[in-house]
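**Student:** mind folding the following:
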Amino acid sequence: MQDEVILYTNPQSRGRIARWILEEVNASYRAEILEFGGSMKAPAYLKINPMGKVPAIVHRDQVVTEGAAICAYLAEAFPQAGLAPLPDERASYYRWLFFTAGPLEAAISDVKILGVEADAQKQRSLGYGSYATALDSLSSWLVDHAYVTGERFTAADVYVGSQIAWGLEFGTIEKRAEFIDYAQRVTARDAYRRAMEKDDALEVTA
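**Tutor:** From the prediction side, this is the model:
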């Protein structure tokens, strides 16, 4: 099919973000399941994503990698889903989408995965400053807003919601009430449940 999306993924990866947004926009897609260290590093796939990581999508002969970019791209490619930002939502949409993909994930990776926390002097050179500052920044927004852009769910919530939900589950994000409430809101969506069921089934049969 001309408008079909090809999703390169693995159920134990950030590919779950891409499947969720594909379900949200109701795209016609097929999933190519890649293996870590195997087909993910094969020459054929490296031509699509030289990083040898998932997710990646191919749509209309265009390649998109990175979870946040995939969410933003698909929201625009399938406007009928209504998940792209309205004019007055663009500022918060892009702000928190890129914040979560950049400073927040970097802070989580450094402090919670690598166990490296910079002192006050070195924090001035880090985009996220400190882990606590990164959490406080997003937390302060979600205390007063139901979703990333305010009161309406958008594609940015797929990415931000995924990061928060996973962080709460695996202990890399503090269990603050605003994070818990937000995660519960976004993961209650039918598209989220469909996507998780499909990836969970793949994990069972793997």
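**Student:** make it CA atoms for all contacts and neighbour counts henceforth
**Tutor:** Will do.
**Student:** neighbours of the nearest residue to Q12 once chain neighbours are set aside, how many?
**Tutor:** Excluding the flanking residues, the one nearest Q12 by CA to CA, 6 or more residues apart in numbering is E203, at 7.5 Å. Look at E203: counted by other CA atoms under 10 Å, it has 12 neighbours.
**Student:** before we compare anything, build this one as well:
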Amino acid sequence: MAIVLYHHPFSRAAGVVWMLEELGVSYDLRFVDLMRGEHKAAELLVLNPMGKLPILVDGDAVVTESAAIGLYLADRYSLGRLAPLPDDPARATYLRWSLFAPSVIEPGSIAKAADWQFKPSQAGWGDHESMLRAMEGAVTGREFLLGDHFSMADVIFGGTVRYMLRFSMLEARPAFVAYGNRLAARPALQRAEARNLTVANEHGLNM
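**Tutor:** Predicted coordinates for the structure are as follows:
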């Protein structure tokens, strides 16, 4: 059975298409009309009580949350290639930056934009400048997060970086821009962007 991704091209599900293209597995996209509130329909709330996309169904497995979907897919379909083996020391770095994106970059950037007042020592994402320095260190002097080896961590972390650069939610430091350009050259990302654009055009959406 093909993997099913509940999808809208203007949601985080667009990034999961990139994950699936990197894996080279068969998958079906099931369009969810966000403007009509279909993501809150009873049958989708059974799959994700948060009423949000993406939702990935792989046989009996249901996975939500973009980073979790990426880690699941890489372990299941690309262990040793897009996901380091459990006994590979690189797996520690892989997990670190995969989870850094949703737990530090996203809330840290929102906190900065909204001018939240908080003590950095009490927030899981710390202070903004430390976050940026950590990100720079992760992508400076190497092709990808694991050096010359591309992994699903680059899809999760790199997808967040590319999105935030596009919408000026992240300071366009040279290291981030160069890393984003390296990712943009990947054929799987180009295929994913084309597929997302096709879905948008089919449903009269403007990208």
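**Student:** mind checking what the residue nearest to Q12 of structure 1 lines up with in structure 2?
**Tutor:** Aligning on TM-score structural alignment places E203 of structure 1 opposite A200 in structure 2.
**Student:** next one: Q163 of structure 1 from R124 of structure 1, what distance?
**Tutor:** According to CA to CA, to the nearest Å, Q163 of structure 1 and R124 of structure 1 sit 24 Å apart.
**Student:** which element is the residue positioned nearest the centre of structure 2 on?
**Tutor:** The residue lying closest to the centre of structure 2 (CA atoms, centre = their mean) is I156, at 3.6 Å. Element membership for I156 of structure 2, per DSSP states H and E: helix 152-166.
**Student:** contact partners for the closest residue to T100 of structure 1 other than its chain neighbours?
**Tutor:** Using CA to CA, 6+ apart and skipping the chain neighbours, the partner closest in space to T100 of structure 1 is V160 (6.2 Å). V160 of structure 1 is in contact with W96, L97, T100, V148, counting by CA atoms under 8 Å, 6 or more residues apart in numbering.
**Student:** top of those by neighbour count?
**Tutor:** V148 (26 neighbours).
**Student:** that residue -> structure 2?
**Tutor:** The equivalent of V148 of structure 1 in structure 2 is L145 (alignment by TM-score structural alignment).
**Student:** which residues touch its match?
**Tutor:** L145 of structure 2 neighbours (CA under 8 Å, 6+ apart): T93, Y94, W97, A138, V139, S151, A153, D154.
**Student:** give the aligned equivalent of G24 of structure 2 in structure 1.
**Tutor:** Alignment note (TM-score structural alignment): G24 of structure 2 maps to N26 of structure 1.
**Student:** sec struct for its match, please.
**Tutor:** Classification of N26 of structure 1 by DSSP: H, G, I helix; E, B strand; the rest coil places it in coil.
**Student:** residues touching it, list them.
**Tutor:** Contact partners of N26 of structure 1, counting by CA under 8 Å, 6+ apart, are A81.
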